[in-house]
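1. my questions concern the predicted model and sequence given below.
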Amino acid sequence: MIQVINRALDILEFIAEEPERPRSLSEIAEKLSLNSGTCANIIKTLVTRNYIEKLDKKKGYCLGSKSYGLTKNEGYKKDLTKAAKEILEHLTKKLNENSLLAVLDNELRRVIIRVMSSHPIQASTASEKRAYDSSSGRALIAMLEDAELEKYIKKFGLPKKGEWEGVNDERGLIKQIELIRAEGYATQLTKEKIVGLAVPVYKGEKVIASLSIYMPQFRYDKSNKMETISLLRQSSKQISKKLV
């Protein structure tokens, strides 16, 4: 048995016992009888691979997105899903279109909760998708601080050809980002003729997620666009109030 793999699994299993409770480095090391340096190195690797997420320095570590992704579980960030679920259900009931809440996970937009409409013909979107290639992802990227945005572009590059309509270079990307920031929402029409509208969700002054409605293009009524955006914004504010 390879000892370092065994220890890494021990750490994951310990954190998974109470996935919503952050664990400090000292707590993990003490519980598993590990040298603090060894424990820190293993955790650093697990954080880099997104199996563990580092919270504020004083809070410690919790399960990361990849741990949930192993089982295709969208139960990531339970505090956020708990605050948002009922609000998304109400939004979908009112508009009778699919809604989702998503977070930015490196270059991906990751769905953490979704509510489906009652229509027999459904729009679909993957649980994980390149952030550039979704309205929810675009909203999240656009709301990054300038320094974070610069790092994001440097690390993950520009949108691939055809991934973001109207964006062919960095100048075009920045122009679209400035437009999203000015308007406060992002949109997308996919090659599959799916329309997505998304707004940011705040916790305090920080954007932590995006809220989106998506539907087949044939059901999208442009004349009601701003009414839909208004409902999205209202729902986003309701989620934010629950997170205070």
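-> Right, received. Where do you want to start?

2. CA atoms for contacts and neighbours, from now on please.
-> OK.

3. need the residues that contact stretch 162-171.
-> With contacts defined as Cα atoms under 8 Å, 6 or more residues apart in numbering, stretch 162-171 is touched by 132-133, 158-159, 161, 172-173, 176.

4. stretch 217-226 now?
-> Contacts for stretch 217-226 (Cα under 8 Å, 6+ apart): 189, 193-195.

5. need the buried ones from those residues selected in ChimeraX.
-> With 16 or more other Cα atoms under 10 Å as the criterion, this ChimeraX line picks the buried residues out of the contacts of stretch 217-226:
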select :189,194,195
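
6. okay if I get the contacts of stretch 217-226 as CSV plus distance to E27 and secondary structure?
-> Shown next, in CSV, are those (distance: Cα to Cα, whole Å; DSSP: H, G, I helix; E, B strand; the rest coil):
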residue, distance to E27, secondary structure
L189, 48, strand
K193, 50, coil
I194, 47, strand
V195, 47, strand
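
7. let's bring in a second model and compare:
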Amino acid sequence: MLPEKVQLLERIACILDCFNAESRQMGVRQVARKINLSVSTTGRLMQAMREMGLLVQDPTTSLYGIGPRVLSWADAYLASLDVRTLALPHLQTLHRETMETVSLYILDGDARICVERLESPHSLRLVAPLGQRLPLYAGSAGKVLLAFLPRAEQEALLEQTDLQPLTPYTITDRRALLQELELIRAQGYAISHGEWIAEANGVSVPIFDRTHAIHAAITVSGPAQRLTDEKIAAHLPQLLAAAREISLEMGWRPNPLFPSLATAGGAHEHAR
């Protein structure tokens, strides 16, 4: 039996959990059924929550919705989000598990920037330069960021990008690159074989934010002789799991209309 005050807090949390993007307004009876409480108890709680600013009530329909007090808390939480801070524990776990260089990239206009890097303990390793602007069309991180952009933004970026070869394996044909981006959207990850740095391989997965937009990318990279396709396949489930956890912490929630970040090799939802 929970202490009375804890039970009250749990009931308030359960009531707030009933409201989401699909259920923005609800009546007392609807909420009571969802949380398995009597209508009278639920009604008293919701009325008290309205008086505290946790809920608002439509005077015409008598339906309830989330109140301004909760929204102010949400704003404070969202303002505190920093993808680097949230991602670092997951990057450290990946680093220990893969023993390869693990990097975190974000978009910066028409480029990508490495904002966190944990170098491989091996003497032969790939080093991603922190803070340097790098192309989106070459390398697994750039491709995954580009692939999950909204179509109009993606097309605009490609229109202004000169696909210069950085290595013999860089994709420089626009049609081939678009096909590659379609594949990345479908499978939910990107792989690079020497596209940005010759003799270096990488695999990247997307991180989404609360609006389901692409926010960042995690990459495991290393020398091609060590980071083989077999090793990439072995590391992929760990990468996908880490990306899902970070996305959840960023406010992302699985959309039933799209596949989720849950399974390795499965499609990821695409921001419009």
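-> Received the coordinates, thanks. None of the values given here were measured: they were computed from a predicted structure.

8. superposed, what's their TM-score?
-> The TM-score (TM-score structural alignment, normalised by the length of the first structure) is 0.63; 168 aligned residues with a Cα RMSD of 2.1 Å.

9. before we move on, back to that, mind checking which of the contacts of stretch 162-171 of the first structure are in helices?
-> 172-173, 176 (DSSP state H).

10. which of those residues are buried?
-> 173, 176.

11. quick one: the residue most central in space within the first structure from C62 of the first structure, how far?
-> Centroid-nearest residue in the first structure, with Cα atoms, centre = their mean: V103, separated by 1.0 Å. Plainly put, V103 of the first structure is 16 Å away from C62 of the first structure if you go by Cα to Cα, to the nearest Å.

12. just L149 of the first structure next, same as before
-> Counting by Cα to Cα, the gap from L149 of the first structure to C62 of the first structure is 25 Å.

13. of the two, which one has the most company?
-> Neighbour count, other Cα atoms under 10 Å: between L149 of the first structure and C62, C62 has more, with 24 against 16.

14. quick check, that one in a strand?
-> Yes: counting by DSSP: H, G, I helix; E, B strand; the rest coil, C62 of the first structure is found in a strand.

15. distance of it from A84 of the first structure?
-> Where A84 of the first structure is concerned, C62 of the first structure sits at a distance of 20 Å (Cα to Cα).

16. do the same with V201 of the first structure
-> 10 Å.

17. give me the three-state assignment for the closest residue to S36 of the first structure other than its chain neighbours.
-> Once flanking residues are discounted, S36 of the first structure sits nearest to A29: 5.7 Å by Cα to Cα, 6 or more residues apart in numbering. Secondary structure, three-state DSSP: A29 of the first structure is helix.

18. so M49 of the second structure sits against L55, correct?
-> Yes: in this structure, M49 of the second structure is within contact of L55 by Cα atoms under 8 Å, at 5.6 Å.

19. A128 of the second structure: which element?
-> A128 of the second structure belongs to no helix or strand when assigned by DSSP states H and E.

20. let's verify the alignment partner in the second structure of K241 of the first structure: helix, strand, or coil?
-> Using TM-score structural alignment, the partner of K241 of the first structure in the second structure is L248. Judged by three-state DSSP, the three-state class of L248 of the second structure is helix.

21. report the contact partners of L248 of the second structure.
-> Contacts of L248 of the second structure (Cα under 8 Å, 6+ apart): D209.

22. follow-up on the earlier one: which of the contacts of stretch 217-226 of the first structure lies closest to S127 of the first structure?
-> The closest of those to S127 of the first structure turns out to be I194 (Cα to Cα; 15.2 Å).

23. give me the nearest residue to that closest one, chain neighbours excluded.
-> P216 (4.6 Å).

24. tally of neighbours for the residue in the second structure that the one you found lines up against?
-> The criterion is TM-score structural alignment: under it, P216 of the first structure has P223 as its aligned partner in the second structure. Close neighbours of P223 of the second structure, defined as other Cα under 10 Å, add up to 20.

25. so P223 of the second structure touches L126, yeah?
-> Yes: the pair P223 of the second structure and L126 qualifies as a contact (Cα under 8 Å) at a distance of 6.6 Å.

26. give the residues shared as contacts by the two.
-> By Cα under 8 Å, 6+ apart, the residues touching both P223 of the second structure and L126 are A200.

27. on that earlier part again, isn't the residue nearest to S36 of the first structure up against C39?
-> Yes: in this structure A29 of the first structure lies within contact range of C39 using Cα under 8 Å: 6.0 Å.

28. show me which of the two is the more surrounded one.
-> Using other Cα under 10 Å, the more surrounded residue of A29 of the first structure and C39 is C39, with 21 against 17.

29. so that one makes contact with L25?
-> Yes: C39 of the first structure is within contact range of L25, at 7.4 Å (criterion: Cα under 8 Å).

30. which stretches in the first structure count as helices?
-> Using DSSP H, helices in the first structure cover 3-17, 25-31, 36-48, 65-69, 78-95, 135-142, 146-156, 170-183, 225-243.

31. mean neighbour count, those: which tops it?
-> Stretch with highest mean neighbour count among those: helix 135-142 (a mean of 28; mean count of other Cα atoms under 10 Å).

32. over which residues of the second structure does that one lie when aligned?
-> The aligned range for helix 135-142 of the first structure is 140-147, by TM-score structural alignment.

33. post-alignment, the matching stretch versus the first structure, mean distance?
-> Taken over the aligned residues, the distance from stretch 140-147 of the second structure to the first structure averages 0.6 Å (mean Cα distance after the TM-score superposition for the first structure).

34. corresponding residue for A13 of the second structure in the first structure?
-> Checking with TM-score structural alignment, A13 of the second structure has no match.

35. picking that back up, the residue nearest to the centre of the first structure contacts S127, doesn't it?
-> No: V103 of the first structure lies out of contact with S127 (Cα under 8 Å); the separation is 10.7 Å.

36. so what's in contact with these two at the same time?
-> 109-112.

37. quick check, A32 of the second structure in a helix?
-> Yes: assessed with three-state DSSP, A32 of the second structure lies in a helix.

38. please name whichever of the helices of the first structure is nearest to S118 of the first structure.
-> helix 78-95 (8.6 Å).

39. next, the mean deviation of the closest one compared to the second structure.
-> Looks like 1.0 Å for helix 78-95 of the first structure (mean Cα distance after the TM-score superposition for the first structure).

40. now the angle from that helix to helix 225-243?
-> 150 degrees (axes from the mean of the first three to the mean of the last three Cα atoms, to 10 degrees).
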